[in-house]
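Undergrad: Got a predicted structure plus its sequence, pasted below:
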Amino acid sequence: MKAEKQPFHEEHATRIRRFQEVFADSGRSAAACIALREVICHFFRHQGREMAWRETTDPYRIFVSEVMLQQTQVERVKSKYPGFISRFPDFASLAAAETADILDEWQGLGYNRRALALRGAAQEVMERFSGQLPGEVRDLESLPGIGHATASSIAAFAFNRPTVFIETNIRRVFIHFFFRDEDGISDAEILPLVEMTVDRKHPREFYWGIMDYGTMLKKRYPNPNRRSASYSRQSRFEGSDRQVRGRILRILLETGVSEPGALYAGAGVDPEKGKQILERLKKEGFVREEGGNYRIT
């Protein structure tokens, strides 16, 4: 008689116990990293999340999703990604887009500088790389708004490269499993473990799995990242300059043009602070002044 297959949770618990046994015997070793890889990959096979950018290997679409996901929750990106891709389906259309059109699609994602950096990156892809996204991390890092972690994730997801990098969820998983009773853990301590754990044959799926596992841990346990040396609390959004900037841009997208007083009132900011924010927006290329009024550049 054929044995009944174990339910997911039982099978997963068995894999975690296996990791714990290996870790108890050999510490932060290659064997423990392989055991952790089994935990991650098993979880992803059964519990992996569905996302539009995981259903394509188009480098452009993956590039856009990774920039959107910087400092933004997945659910919010899920709601904005389809419209953005529909309006700007490739590097050429994004490179030629007007600022107002990009900001209109970007509303709700926050950190509007990323939108302009994304267009700048598209322009460089068209000019320097003949419209084809490069697959090397060093080339990706040379694009506006792309740091090492984002460049590495794009290389992994778009080109299936076994890159080694750390971001919030990766850090959370490794601290949870390898540094249970320690504080002040540095990324330099984590990186060699990531390198030994990454699935070099299937890096794309491995990193999807570890992102999902980190998200699950955040919901179930006190955040392990608080014990990281690089941990810092996110500044409060309510009443921040970032919130006021977003309100001003939203008003200008809706009205087309506005005088400063109306912008300050609509954004709920005093004139002195509002003037400073408007000046920064002008210097950064978001808005321009015409006869004492302001509009999107």
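TA: Now that the structure is in, tell me what you want to look at. Residues are numbered from 1 along each chain as shown.
Undergrad: Please make it C-alpha for all contacts and neighbour counts, starting now.
TA: Will do.
Undergrad: C-terminal to the one helix or strand Arg204 maps to, what's the next element?
TA: Following DSSP states H and E, one finds Arg204 within helix 203-220. Counting by DSSP H and E, the next helix or strand C-terminal to helix 203-220 is helix 241-255.
Undergrad: okay, now the one to match up with it:
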Amino acid sequence: MNQSSLDDFRATVWDFYAKHPRIMPWRTNTDPYWVLVSEVMLQQTQVTRVIPKFEAFVAALPTVKALAEVDLAFVLQLWSGLGYNRRAKYLHQAARVIQQQFDGEIPRSQEALVSLPGIGRNTAAAIVAYSSNSPSVFVETNIRTVYINHFFSDRAAVDDAEILQLVTLTLDRDSPREWYWALMDYGTFLKQSKQGALDQSRQFKKQTPFAGSMRQMRGRIIKVLSEQGGSSEQELSAQVDGDDRFAAALQALIHEGLICRELERFHLTGDRVNSDNRTS
């Protein structure tokens, strides 16, 4: 890979971004809390779906302290509709860890961030890049799209390790935050114009259809309990159009501590792990 091709690549990305930058609340305000919430919400969820949920979330819970002090039921009510509700639980747990172990300050290092529930290495690196304008290196879907399109268009089974090498080589170390914004916007454009070719990634996993999935049934249960409160199993099954997925979805949500059963009625629950450890 010669320097000229790397420079041409940077120019392509920057030129696109100069003409088509997207406006998002967590770009306008790069406060670490806003970045943390947005990065967790954006996992496997499109920006257009996240923005209204994000705005409602930070309006109701404007700080880490505020998030840590409410119970999980309230967080799930705010989260309902985004899907993958375990992310809400992890975010809630992370806020409590930050309050208890980091004096209420979101860590600025990747090593500390990965100690938080639900925060992997790529998410931690993204949080550092966006909140601190630090030249951290990471890979996610849009980044894969861009680099596969430009450098591996004739390859199959491209590994993230190969992409990471190029991300490191091409990273704008003077403006890493904006460079990653540019990559994200360019990657979104490539996917929308059917130039993504994500199936060429070794890490690619095709998402199963939402309709008829366990994810759909889990989401219905959380939504009903968020909007209507406690329900008996029979009522809940009727309210969510329960089918052969219902019992398994219900038990999984109980096991994960997202809902609980009290006096034969199901409710959204608080953080089961932290609640069990509290003393009266």
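TA: Nice, thanks for sending it over. Computed from a predicted structure; not experimentally measured.
Undergrad: before we move on, back to that, the helix holding Arg204 of the first structure vs the second structure, average distance?
TA: Mean deviation of helix 203-220 of the first structure relative to the second structure after superposition (mean CA distance after the TM-score superposition for the first structure): 0.4 Å.
Undergrad: Okay, buried residues for that helix please.
TA: 203-215, 217 (16 or more other CA atoms under 10 Å).
Undergrad: how about Ala197 of the second structure, what's its partner in the first structure?
TA: Under the alignment (TM-score structural alignment), Ala197 of the second structure pairs with Pro224 in the first structure.
Undergrad: That match contacts His176, doesn't it?
TA: Yes - using CA atoms under 8 Å, Pro224 of the first structure is in contact with His176, at 5.9 Å.
Undergrad: Name the residue in the two with the higher neighbour count.
TA: Each of Pro224 of the first structure and His176 has its neighbours counted (other CA atoms under 10 Å); Pro224 has more, 22 against 19.
Undergrad: What sits closest to Arg247 of the first structure if chain neighbours are left out?
TA: Counting by CA to CA, 6 or more residues apart in numbering, Arg247 of the first structure lies nearest to Ala267, which is 5.3 Å off, once chain neighbours are set aside.
Undergrad: Ser175 of the second structure too?
TA: Asn133 (6.9 Å).
Undergrad: quick one, what contacts the one you found?
TA: By CA atoms under 8 Å, 6 or more residues apart in numbering, Asn133 of the second structure lies in contact with 175-177.
Undergrad: One more: Ala88 of the second structure?
TA: Neighbouring residues of Ala88 of the second structure by CA under 8 Å, 6+ apart: 75-76, 79.
Undergrad: What's it aligned with over in the first structure?
TA: In the first structure, Ala88 of the second structure lands on Ala115 (TM-score structural alignment).
Undergrad: Over to Phe9 of the second structure?
TA: Matched across to the first structure, Phe9 of the second structure falls on Leu36, judged by TM-score structural alignment.
Undergrad: same question, Ala73 of the second structure
TA: By TM-score structural alignment, Ala73 of the second structure lines up with Ala100.
Undergrad: So what's the residue count around its match?
TA: When counting by other CA under 10 Å, one arrives at 18 neighbours for Ala100 of the first structure.
Undergrad: The residue lying closest to it once chain neighbours are set aside - how many residues pack around it?
TA: Computed as CA to CA, 6+ apart, the closest residue to Ala100 of the first structure that is not its neighbour in sequence is Ile296, at 5.9 Å. Ile296 of the first structure: 24 surrounding residues under other CA under 10 Å.
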